[in-house]
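[1] Attaching a predicted model along with its sequence, questions to come.
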Amino acid sequence: MIDRDKQLREAAYKEVEKYKATVEEDHFRLGYHLMPPVGLLNDPNGFIQFNGVYHLFYQWNPFSTGHGAKFWGHYTSEDLVHWDHHEIALAPSDWFDKNGCYSGSAIEHEGKMYLFYTGNVKDENNQRESYQVLVESRDGYTFEKKGVVVELPEDYTAHFRDPKVWKHGEYYYMVVGAQSKELTGKVALLRSSDLYDWKHLGAIAGAHMGSLEDFGYMWECPDLFELDGEDVFIFSPQGIEADGILYNNIYQAGYFIGKMDYENVRYNHGEFIEMDRGFEFYAPQTTLDDKGRRILFGWLGIPEEREEDHPTIEHKWIHAMTLPRELRVRDGKLLQLPVDELKKLRHDEVSYPDVILNETEQAFVGIEGERLEFELKLEEQPTGPITIDIRNHASIIYSAENKSFTLTRISFVDGKTIEERHCQLEELRNLRVFLDSSTIEIFINDGEEVFTARIYPDVEEKSITFKSGQAASVQLRGWMLY
C-alpha cells in the first residue's frame, strides 16, 4: 500500500532542495519576517504558546507560487523573534483533506495540543466538500489526525471553513467562517464538552442579522476572544464593495467589538472597522500567551490580488507573515503594536531629539537602508503636510489640513503607477515604521492605525528623506535591525 502522507512530504522536501539556491538569491527575501522556504505561504494557522514555546503554523503550497492543495508548515520560537522551521505538520493525504489541509486553530487540553482544520475536498465535477478535522499532538512536533469531527450543517454551502476553538466556562466553542445558502457571509458557532463531539448552535452574526443588511458573500478566518472587557470578533469578509477610502483591497480584514451572548447564541456588535489600511493584510489570527497578552499574526498578502505579478515569483516563492502584534482595546477601538520582544533586533541606534523639518528634503545618518526601524514624535501638530520618502519607491504623507494619512507606492505590476491607501486621522502624535527588504509596516499613534504593504524598491536605493510644508518640530530615533 502506498503511504500517501510520506509520499507527499518527500515530494515537498524535494521542492525545497530543488529551488533552495533560486529562492536564496532573491534580494527581496526578508530579514526578520517569516517566509516559506519555497512556494506560496498564506494564512497563519494554529497559533499557540504550548509548553512555553510559540508555535505558528501556516498554509503552504510547496509545489507552486499559486494556490493549490495546502500543507501546514510549522515555525516555533521562544521569544517571537528568533524562529525555527520544522518538518511539515499536516499533509493533504486523506480522503477528507485530499485537496488541502485548509486553515484552522490550536488549543491546549490536559497537556496535549489539539489542532482543528478544514479538510477541503473536490469531486470529479469540481464540487466542494468541507470537513472540520481534529489532530492531536503530545509534544507539539508530531501530529496524529483523529479524523472528521464536524460535517457540514445544513444551513450553509460547502464554503464552511477555518475553525477557531476556545474554552468558555465548562464548554469548548468553535466559530467557523461560512456562507449561507442565500450566498451571504455568516459565522457559525458550535459547542463541545470534549473536543470530539460538536453541536451546531447556529449563526451568531452575518449579513441580514442585526444591523447588517448586506456584508459580503463569505466570511473567512473568524477569531472571537475577550480583551479588556470586550468581546472582539476578527474576520475576513469577501465581497465588500469599495466605499471612498474604505475597502480598497479585493478582500478585507477587520473586526467588530461587542458582547457574546452564549445563552441566546448571539453576538451583539458595533460597526465593522478595517484592521489595516495598507495594501497587503489578510486572515489574521490571535493567541493568548502566558504573559496575558493577546498576540496577532496576519498574512502579509491578499488572495487573488495580482499575486502573479509579485517579482518574487521568478525566484519560486511568494508572501510572508506580518510582525507579531500585541492587541489592546481602548475607547472602543482595537490597537495594534509590535511586541516588545522585537526590540531585540535593534542595533546601532541613532537619535535626533531636536529636528526642524521644512520644505527641503532632509536625510539623517543611520536612518537609511533596507532593514531598519525608526520612530517619529511630534512636539505639536504641524501646519503643513509631512512627507517621508522611502527608498524612492514609497511615501508616507500626513496632512493636518485634510486630517488624512496616506501611504503611496510604485505598483509592482507595471513599475510606474502610483498607488495609494488612506485613512482619516485627527492628529499625528507619533509613528513607528519597520522596513524589511520588501515590506513596510507603519504603526500610528501607539497602534490606533496600521498600514502594511509589500514594496519592491531598486536594490541600490537606500535613502529615506523627511520634509514638511511648514516648519515642524519633531524627534527622530532609528535602529538597524538584524
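    Now that the structure is in, tell me what you want to look at.

[2] only C-alpha atoms for contact and neighbour calcs from this point on.
    Noted.

[3] quick one: the closest residue in space to V175 that isn't next to it in sequence from Q132, how far?
    With C-alpha to C-alpha, 6 or more residues apart in numbering as the criterion, V175 has its nearest non-adjacent residue at 4.7 Å, and that residue is L189. L189 sits 13 Å away from Q132, going by C-alpha to C-alpha, to the nearest Å.

[4] likewise E460?
    To Q132, E460 is 48 Å away according to C-alpha to C-alpha.

[5] which of these two has more neighbours?
    Ranked by neighbour count (other C-alpha atoms under 10 Å), E460 and Q132 place Q132 first, with 26 against 9.

[6] The closest residue to G68 other than its chain neighbours: neighbour count?
    Closest residue in space to G68, ignoring its immediate chain neighbours: N61 at 6.2 Å, by C-alpha to C-alpha, 6+ apart. When neighbours are counted by other C-alpha under 10 Å, N61 registers 24.

[7] Please apply the same query to the one 10 residues further on.
    Applying the criterion other C-alpha under 10 Å, we find 28 residues in the vicinity of F71.

[8] Is it in contact with E87, as I believe?
    No - with contact defined as C-alpha atoms under 8 Å, F71 and E87 do not form a contacting pair (11.0 Å).

[9] circling back to that earlier point, residues in contact with the helix or strand harbouring the residue nearest to V175: which ones?
    Using DSSP states H and E, L189 sits within strand 185-192. Strand 185-192 is contacted from outside by 171-180, 198-207, 215-219, 222, 237-238, 265, using C-alpha atoms under 8 Å, 6 or more residues apart in numbering.

[10] hold the first one in mind and look at this next one:
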Amino acid sequence: MKRDPWRLAYHLMPPDGWLNDPNGLCEANGVYHVYFQYAPNTPAPDGRMARTWGHYAGPDLINLSFKGVPFWPETLDRDGCYSGSALVEDDGTIDLYYTGNIKEAGDYDYIHDGRLSNTILVKTADGGRTYSDKHLLFGTPDYPKDCTRHVRDPKVWREDDQYYMVLGARMNDDSGAVLFYESLDGVSWRLLKIEKTGEPFGYMWECPDYFEMDGQPVLAFCPQGLEAEDFCFQNNHQSGYSLLSGDLRGKQMFGPFREWDMGFDFYAPQSFVDDRGRRIMIGWAGLPDKPYGNPTAQRGWENCLTVPRVLIKKGNRILQKPISGLKRLRKNPSRPDGEGRLTLPDASGDIEIAFADPASSWDIQMGEGVCLHYNGCIVRLALDEKTGCGRDERLARLDGVRNARLLVDRSILEIYLNDGETVFTTRYYADFETDRRLEMKFNCAGADIYAWEMQPMPANKIYDEEEN
C-alpha cells in the first residue's frame, strides 16, 4: 500500500470511500457505537452515489474497531440511507431511526417534487451483529402539507415513558423548521408541533438534536442559507444551538443561535448521554457543498469525524471539551525550546497552553501554511492556498484568551480556546510526502506550553502498520 501521509492517528475516518454525518451514537451494554454516513469505494459524492451507514464499536471511544456496513439501500431507501439516530431500550436493544432517500428520475426540482423521504426503523438486539428488517414508520405523504420534500434526519429520545422525535424541515415558504413527533411505543407516531423562529432563519434546518442541560432545553440544528457576516456564519452552511424556554409539549421560545465551531470544517453534529452521564457530541469534520477541496479523495478516501467532545453548560453557553480518554494516547512530553520552536515528529500531537496575560497578543505557526493569531480582541485562523486547498481565514471575537488546547492530527486541526468556549476545526494538507514532521513556532510571551506526541488509536493503527 502506498504511504498516505494524511491518514489520521486519532480521528475516525472511513477505511475507504466517503464519510459524512455521524449517526446512531450510543452506548449499549457497555459498548460504544459510532455509526456514520458512508459510501464505500467512492471518495467523491455525485448523483449516482447511494450512501449507506458504516459502523465503529468498542469498549470506549478510543478503542474502537470498524464493524462494516450494517445495512444497504433497498426499496424504501434505494437512493441512500441518510442520517438518523439511536435509542437504547431497557433490554439493550438499539433502535436505529433514519431517513430513507428516494429520488425519482425526471425533470424535477427535488424540493417541491421528485423526492421522497421515508422515516425508517431498524433494530439490533445483539450489539450490531445482526439487524432486523426495515420498518417504514411514515413518509412524505404523512408530513405537514406546508413542508417541502426536504424532511429528514430523525433524532429520537424517551422522556416520561414517552418517545419523542425531531425532524429537520424546509417549509414551502423557504424557511427552516423542526417537526416534533410523539409516540407511546416508538413505532406509531403523531405530529406534536412545528417549531421555528419568529423571523425566517435559513431555508432548511438539517440534523436537529434536542436535549436538556441543567434543566434547560437545547435545540441544536444546522441552518442552511444564512447570510455571511464578518465574525459569524462564515461557512456556506452553519451548525449551532439555541437555548429554549418553555415546555417540550408547548410553544417554545428561541434564545440566541450560537455556532458550535468557528472553523472551516464542522457540520451535522450529534450528541448522546453515556452510562457515566456525560453528554458527548461528535461532528463531521467536513461541510456539504464546500468551496474548498480535500486532496485525500485522490487517494481513495475523504473526510473524518471530530474527536468526541463532552458538553458542559456554563451560564448561557455550552462549552466543548475533548473526552478525557484522549490523554491515554499521549507520549513523549516536551516543551518548546528557548526560541519557541517545537517539532511533532509524526505531525500528531496534543498541546496545552496557559497564557500569562489573557489580553496579550500572540501567534502560533504550524508548518509553513497554518497560522493562529490573536491581537487582543480577534482570533484569526489563516491557511495559505496550498495547505488550505481553498481555505483562507476564519475569525472570532474573544475578550481575552486564558488558555488553548490544540489537537493536531496529520491533516486535521482542532483548536479549543477558553476551556472550549470557542472552537475552530479545519482540515489542512501540509507537504508530508518525504517527511511527516510538523515544525511549530510559538510566539506567546510568558505562556506555559506543554506538548505530547499522540499514538494512533487502534482503529487507525492498521494504516500506519501498512505504511511500514
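    Sure thing, it's come through. This is a predicted model, so every value here is computed, not measured.

[11] Trace the residue nearest to G68 of structure 1 over to structure 2, please.
    In structure 2, N61 of structure 1 lines up with A39, judged by TM-score structural alignment.

[12] For Y131 of structure 1, see how far away the equivalent of Q270 of structure 2 over in structure 1 is.
    Using TM-score structural alignment, the equivalent of Q270 of structure 2 in structure 1 is Q285. To Y131 of structure 1, Q285 of structure 1 is 20 Å away according to C-alpha to C-alpha.

[13] Can you pull up the most central residue in structure 2?
    With distances taken as C-alpha atoms, centre = their mean, G283 lies nearest the centre of structure 2, 1.0 Å away.

[14] my read: that one touches D265, true?
    No - using C-alpha under 8 Å, G283 of structure 2 is not in contact with D265; the gap is 9.3 Å.

[15] So T197 of structure 2 sits against F254, correct?
    Yes - the pair T197 of structure 2 / F254 is scored as a contact, 6.6 Å apart, by C-alpha under 8 Å.

[16] Looking at those two now, which is surrounded by more residues?
    F254 (18 against 14).

[17] if I pick Y267 of structure 1, what's in contact with it?
    Going by C-alpha under 8 Å, 6+ apart, Y267 of structure 1 touches 204-205, 258-261.

[18] quick one: which helix or strand includes D133 of structure 2?
    In this structure, D133 of structure 2 sits in neither a helix nor a strand according to DSSP H and E.

[19] Return the residues in contact with it.
    So D133 of structure 2 contacts 122-123 (C-alpha under 8 Å, 6+ apart).

[20] Quick check: it vs L96 of structure 2, distance?
    For D133 of structure 2, the distance to L96 of structure 2 (C-alpha to C-alpha) stands at 11 Å.

[21] Neighbour count for Q285 and Y131 of structure 1, which is higher?
    The residue with more neighbours, out of Q285 of structure 1 and Y131, is Q285; 26 against 23, by other C-alpha under 10 Å.

[22] do you know how far that one is from Y398 of structure 1?
    30 Å.

[23] quick one: contacts for Q162 of structure 2?
    Contacts of Q162 of structure 2 by C-alpha under 8 Å, 6+ apart are 182-185.

[24] make it 7 Å
    Residues near Q162 of structure 2 by C-alpha atoms under 7 Å, 6 or more residues apart in numbering: 183-184.

[25] And for the one 3 residues further on?
    Listed by C-alpha under 7 Å, 6+ apart, the contact set of M165 of structure 2 reads 154-157, 180-182.

[26] any idea how far it lies from Y97 of structure 2?
    Per C-alpha to C-alpha, M165 of structure 2 is found 9 Å from Y97 of structure 2.

[27] likewise K123 of structure 2?
    Counting by C-alpha to C-alpha - K123 of structure 2 and Y97 of structure 2 are separated by 9 Å.

[28] more crowded one of those two?
    Using other C-alpha under 10 Å as the criterion, K123 of structure 2 and Y97 rank with Y97 on top: 29 against 21.

[29] what do M165 and Y97 of structure 2 both touch?
    Listed as contacting both M165 of structure 2 and Y97 by C-alpha under 7 Å, 6+ apart are P154.

[30] mind listing the helices for structure 2?
    Along structure 2, counting by DSSP state H, helices occupy 385-388, 458-467.

[31] Quick one: distance of the first one to the chain centre.
    Its chain's C-alpha centre lies 23 Å from the corresponding centre of helix 385-388 of structure 2 when counted by C-alpha atoms, centre = their mean, to the nearest Å.

[32] How about residues contacting that helix?
    Residues contacting helix 385-388 of structure 2 (C-alpha under 7 Å, 6+ apart): 369, 391-392, 428-430.

[33] now P458 of structure 2, nearest residue through space, not along the chain?
    N63 (5.8 Å).

[34] And that neighbour, what's its match in structure 1?
    By TM-score structural alignment, N63 of structure 2 lines up with H82 in structure 1.

[35] Count the neighbours of its match for me.
    H82 of structure 1, neighbours per other C-alpha under 10 Å, totals 16.

[36] repeat for the one 10 residues further on
    The tally of other residues near P92 of structure 1 (other C-alpha under 10 Å) stands at 23.

[37] shouldn't it be in contact with F71?
    Yes - in this structure, P92 of structure 1 is within contact of F71 by C-alpha atoms under 7 Å, at 6.3 Å.

[38] any shared contact partners between these two?
    100-101.

[39] Identify the residue of structure 1 aligned to the residue nearest to the centre of structure 2.
    Superposed on structure 1 with TM-score structural alignment, G283 of structure 2 falls opposite G298.

[40] I318 of structure 2 versus the residue nearest to P458 of structure 2, what's the distance?
    27 Å.
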